[in-house]
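**Q** From the sequence below, what's the structure:
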Amino acid sequence: MINVITAIISGLIIGVLARFFYPGSVHMGWIATILLGIGGSVIAGLVTSRGSADFNRAGCLASVIGAIVLIFIGRMLGIG
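**A** Have a look, this model is predicted:
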């Protein structure tokens, strides 16, 4: 249960930072921001694990960059 709460809080922080550093306005609600942060962390974890069997935690900076990439992809696909 504590892992879920930690994922929500860290997802919110990562998502808010990604929205802050992304150039231009990013319009989304709190739940979308949390999911953006969690998604950015997952993408950063997959990239930084480099194919190893273990899933390592990515750093905060890598998670924010992963979330910014998700915003960019969403804009390119016309989702945001």
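**Q** going forward, measure contacts between C-alpha atoms and count neighbours the same way
**A** Will do.
**Q** Find the centremost residue of this structure, please.
**A** What sits nearest the mean C-alpha location of the chain, by Cα atoms, centre = their mean, is Gly40, with 2.3 Å.
**Q** The structure of the following sequence is requested for comparison with the preceding one:
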Amino acid sequence: IAAAHRLGVQIEQSVVVGDSIWDMLAAQRCRALGVGVLSGGYGQDELERAGALRVYEDPADLLLHLDEVAARP
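**A** A predicted model of the protein is given here:
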């Protein structure tokens, strides 16, 4: 929430990228969009069950598919 505030955007229009179920749960709790990457030892199913809209192999894979996760007003 602090980062969104500092950037001057609403948290509901923000994307939280994380590699753990805790990151996805935190994104849900603050009403942000959660996107997972498979670098933290959690699997795709675990991240999706924790609330990830999408899960990518790594940051490079996320970058290739950034249009899929753009926050919408």
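**Q** Let me see the TM-score of these two.
**A** Overlay of the two chains. TM-score (TM-score structural alignment, normalised by the length of structure 2): 0.26; 37 aligned residues with a Cα RMSD of 3.9 Å.
**Q** Figure out how far whichever strand or helix holds Val16 of structure 1 is from the centre of its chain.
**A** Element membership for Val16 of structure 1 (DSSP states H and E) is helix 2-21. In terms of Cα atoms, centre = their mean, to the nearest Å, the centre of helix 2-21 of structure 1 is found 8 Å from the chain centre.
**Q** Following element in sequence after that helix, please.
**A** The helix or strand immediately downstream of helix 2-21 of structure 1 is helix 30-49, counting by DSSP H and E.
**Q** For that next one, buried residues please.
**A** Burial within helix 30-49 of structure 1, assessed by neighbour count using 16 or more other Cα atoms under 10 Å, is assigned to 33-46, 48.
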